[in-house]
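> sequence first, then the predicted structure:
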Amino acid sequence: MSARPDFKTRAGAALADPVLKVAIDRTTGNAERKRAAALAAFPEFETARARGQAIKDHVTAHLGHYLEQFERNATARGAQVHWAADDAEARAIVTRICLAAEAKLVTRAKSMLGEEIGLPHALADAGIERVETDLAEHIIQLAGEAPSHIIWPAMHRTREQVAELFKTGHQPPPAAEDPATMVQSARRVLREKFLSADIGISGANFLVADTGATCTVTNEGNAELTTTPPRIHIVTAGIEKLVPSTAHAFALLRLLVRSATGGEMTQYTTFHAGPRRPGDADGPEEMHIVLVDNGRSRMLADEFREMLRCIRCGACMNHCVVYRQIGGHAYGGTYPGPMGSVLTPVLDGLAASRDLPNACTMNGRCAEVCPVGIPLPTLLRAWRRRSWREGLEPGSLRAGIGIWAQVARRPRLYRLATRIGLPLMRLFGKGGWIARLPLAGGWTAHRDLPRPAPQSFMDQYRAQQKARK
């Protein structure tokens, strides 16, 4: 098996793809505008954000208590609760349930936790057919790809590309390429799967401790069709999804939906409380809830504890200048963007993902828009410091920063270097921009560098002060 391209190679390929940039701009630009409009119509947002942060921090501080309460109440309602320490154990539990039920067909509602634990590959290895029921997940399943965004998994695909996928993946193919016709085609294909599935697998946006219920939030109704007709419903959820009560869940929903899609509420907000009971019109005969740790307990004890607040709204990546240039696949992990750059080192190890915390301009926009106030730039800096302490940075980088530090600590030497460097840089400029510059190819390969002013900032400042006297 060939080695996987590193982050810089993946990012370079993304930057060279003009169609990808069009697809990303269409979706993130629309998401940014809709979020801004939603918040303008919701003057209580800052108060709601403070409450949301307090709820998440309270649960984190008392996680053991709420986990026990949730298990007790979910079990009382007839659900079977399973505990998974890591991704391998979570995969094994889900696969074991499916094999014991002799399941041949499994439908799955969109779940990033399922992607995190590698569930799609585990089901395939067990010989079980998996059907993704979210429209965007259906698209990327046809394309054989992973999600590129946690809310819009197929945002890297244009409508024209989706039409080509449906032509080959749907039998018969759609009669036209307009969105309505293609949606109808997907509905026709998926409806048969909904009705014939042996097991439905979903994630959970929230786990309600005082009722033992799980909550799913969708706009398509696919989660309801995934979890209701099959004989067995399996929920996979991270342990940080807990909230004390239904009222707390709705407090966070006010933040989640506005930040994710710019709406007040989603079309479908469903609470699942155990399997079907005598007298119920529908529902599964069995309900299994797999609670997954997979590094979350470690985060409780270190500087990344605040990341456990995350409600997976995607706002940080919609406003990230880096994500909006390279898309989600370039990050290489389950979670892309700023939140992924914090979580991927937890899941995959810092040595394998040290480039991600460095792929940030530190402009702070992600922290500004986070609905639960996660200080993402601070957490990214923490990974950078740890990478430096553990000697993971390349020797050339460490040497270069060492030279820079020596110059920066000596004002006279720094001013001399500036006076020499500015005229040299200006020689490469044309029309106010620099298209190519030695030792700066990483920048100029995909964008132009502004041509510097004839004088440094300090020289201009001194001249201005002198003119005022």
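Nice, thanks for sending it over.
> please count neighbours and contacts with C-alpha atoms only from this point.
Noted.
> isn't Asp57 up against Arg309?
Yes - with contacts counted by CA atoms under 8 Å, Asp57 reaches Arg309, the gap being 6.8 Å.
> so for the two, which residue has more residues nearby?
Taking neighbours as other CA atoms under 10 Å, Asp57 and Arg309 compare with Arg309 leading, 22 against 17.
> I figured Met307 was touching Gly373, is that so?
No - when contacts are counted by CA under 8 Å, Met307 is not listed as touching Gly373 (9.7 Å).
> all strands for the protein, in order.
Along the chain, the segments classed as strands by DSSP state E run 80-84, 105-108, 129-132, 199-202, 206-208, 213-218, 232-238, 242-243, 268-272, 286-292, 429-430, 433-434, 449-450.
> residues contacting the fourth one, please?
Under the criterion CA atoms under 8 Å, 6 or more residues apart in numbering, residues 98, 103, 105-111, 223, 226-228, 230-236 lie in contact with strand 199-202.
> mind listing what's buried in it?
Ile199, Gly200, Ile201, Ser202 (16 or more other CA atoms under 10 Å).
> from the residues you listed, pick the one nearest Thr47.
Set against Thr47, the nearest of the buried residues of strand 199-202 by CA to CA is Ser202 (31.3 Å).
> from Glu46, how far out is that closest one?
Distance, Ser202 to Glu46, by CA to CA, to the nearest Å: 31 Å.
> kindly report the same for Val131.
40 Å.
> before we move on, what about Leu437?
45 Å.
> tell me which of these two has more neighbours.
Leu437 (18 against 15).
> one more to weigh against that first structure:
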Amino acid sequence: MQANKPENFYQNVKDALAQPDLKMIIRRTTDKAEAKRAEAIANFPGFENARKQGQKVKDHTIKYMDHYLAEFEKNALAQGTIIHWASTAEEASKIVLDICRQHEAKKVTRSKSMLGEEIGLSHALDNSGIERVETDLAEHIIQLAGDPPSHIVWPAMHRSREDVIKLFREYHKDPTYSEEIIDLVRSARRDLRTKFLTADIGISGSNFLLADSGSSCTVTNEGNAELTITPPKVHIVTAGIEKLVPSMAHAIPLLRLLTRSATGSEITQYITFHNGAKRPNDADGPEECHMVLVDNGRTKMLADGMEEMLRCIRCGACMNHCVVYKHIGGHAYGSVYPGPMGSVLTPHLNSLEVANKQTHACTLNGRCEEVCPVNIPLPKLLRSLRAQSWDKKYEPLTNRFVVKAFAALAKRPMLFQWVSSCGVIFMKLCSRKGWIRSMPLAGGWTRNRDLIEPESKTFMQQYKAMKKAKSDGA
């Protein structure tokens, strides 16, 4: 599957809605995640307090980011980690490739990292002729399928079990012919085990960077990060600069929020803190450790007043509760980061001119903000981006005309009510048996869904009638 592009958002959405089983497959996972999160929050009475604490930790670190970056660098260097700074995605990928070439690496293993996807590391490794092995089970599936991720926590959400069975039978040297999930997992384990042990370099992301110790924290359910990092002689970490927290004590409340919001569990199977290269008395570990700290638009977000988005801990809760994402999936957004958080991030990682359509992929119902573990006001940020897009005249002329026409109507109540009455009559004429299956000038709505027949009277007409009835009754 070829990755969609953000500038083709409308066509991407049409293609997604035309896939008969996609919505069912997506909702099967997101509805379960939504229910599990609700249960986990209900069993954690201190969630709101932890949420406020997590927000304060992130806001404090973002405010004093220059101080904590300097502290992290100093302490990481003391641990034996080699620090690299990257301003752009291209620069970050080049740094990683240069390290691989210096060590004449033929095979690298990767644990799941959205930052790695953001900087295009997968394509860079493939194009350089280095064998890339994705070790997260879901990433392994989409690597075999040639797909980009469709979710930041469950990258293979768009693939059914039948798809996975077919892929494993085609690509695994020792495939299972059982269709049971446990046997499919064993098949992946058999295929990946020798690759873990024979990799020249292991590449990981980081969930948190601890400034006071120079440590990097990974959070997984499969142990693949540990197997990616420990056997190879060289370990490379790629991390966004917003991953910083002051200390272990500040990481703990964020960890409690992350796991409950992401998977609905109290804690994941593996939370590991990595502290540079192997010491003389250590039994195992990499002989060399590199850390690539990536900006790629993050400081620009600070300058543009979008610093609240830098709180994001990549839990995916906003996607799981988004009515738009549940209909179109992740690929339609045409970006590494889909859903509400992606609609805010993509204009900064790419450009607002290219990705302004994503800012409209939202009903502004506020569910994303309601479930965000660090209280990111996503609807407010999206409204701000829409306003910027309007001011810079990125919106199509037809959209600008419609908005201006509505504004003109809204300033003239009598005319607005008359047009509304005409609209109701027109919609009633287009309806059959309570539904509108097609209607002139509304193809975008009726192409993939039916509209319910409206009431016979407008809201204002019903309101006036109710008021009159009350007055007569009095």
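Looks like it arrived, so ask away. Predicted model only: the values in this text are computed from it and were never measured.
> Ile401 of the first structure is nearest to which of the strands of the first structure?
strand 449-450 (21.1 Å).
> check the mean deviation of the closest one from the second structure.
Superposed on the second structure, strand 449-450 of the first structure shows a mean distance to its aligned partners of 1.5 Å (mean CA distance after the TM-score superposition for the first structure).
> just tell me the aligned range of that strand in the second structure.
Using TM-score structural alignment, strand 449-450 of the first structure lines up with residues 451-452 of the second structure.
> and the matching stretch, how far out from the chain's middle?
31 Å (CA atoms, centre = their mean, to the nearest Å).
> what lies in contact with that stretch?
Gly434, Trp435, Ile436, Arg437, Trp445.
> residues in contact with the counterpart of Thr109 of the second structure in the first structure?
Using TM-score structural alignment, the partner of Thr109 of the second structure in the first structure is Thr107. Going by CA under 8 Å, 6+ apart, Thr107 of the first structure touches Arg130, Val131, Glu132, Thr133, Lys193, Phe194, Ala197, Ile199, Gly200, Ile201, Thr226.
> write the ChimeraX selection for whichever of these are buried.
Only the buried entries of the contacts of Thr107 of the first structure go into this ChimeraX selection, using 16+ other CA under 10 Å:
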select :130,131,132,133,193,194,197,199,200,201,226
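> ok, back up a step: which of the contacts of stretch 451-452 of the second structure sits closest to Arg279 of the second structure?
Trp445 (62.1 Å).
> contacts for stretch 370-385 of the first structure next, please.
In contact with stretch 370-385 of the first structure (CA under 8 Å, 6+ apart) are residues 49-50, 52-53, 255-256, 259, 303-304, 306-307, 309-311, 315-316, 338-339, 341-342, 350, 354, 357-358, 362, 364, 366-367.
> swap the cut-off to 7 Å and go again
Contacts with stretch 370-385 of the first structure, where a contact means CA atoms under 7 Å, 6 or more residues apart in numbering, come from 49, 52-53, 255, 259, 304, 306-307, 309, 315-316, 338, 342, 357-358, 362, 364, 366-367.
> got a list of what Arg447 of the second structure touches?
If you count contacts by CA under 7 Å, 6+ apart, Arg447 of the second structure has none.
> ok, back up a step: which of the contacts of Thr107 of the first structure still touch in the second structure?
Among the contacts of Thr107 of the first structure, the contacts conserved in the second structure (both residues aligned by TM-score structural alignment, their matches' CA atoms under 8 Å) are Arg130, Val131, Glu132, Thr133, Lys193, Phe194, Ala197, Ile199, Gly200, Ile201, Thr226.
> coming back round to it: pull out the buried members of the contacts of stretch 451-452 of the second structure.
For the contacts of stretch 451-452 of the second structure, a neighbour count by 16+ other CA under 10 Å gives the buried set as Ile436, Arg437.
> let's have the contacts of stretch 451-452 of the second structure in JSON lines, adding distance to Ser384 of the second structure.
JSON lines is the format used below for the contacts of stretch 451-452 of the second structure (distance: CA to CA, whole Å):
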{"residue": "Gly434", "distance to Ser384 of the second structure": "38"}
{"residue": "Trp435", "distance to Ser384 of the second structure": "35"}
{"residue": "Ile436", "distance to Ser384 of the second structure": "34"}
{"residue": "Arg437", "distance to Ser384 of the second structure": "34"}
{"residue": "Trp445", "distance to Ser384 of the second structure": "25"}
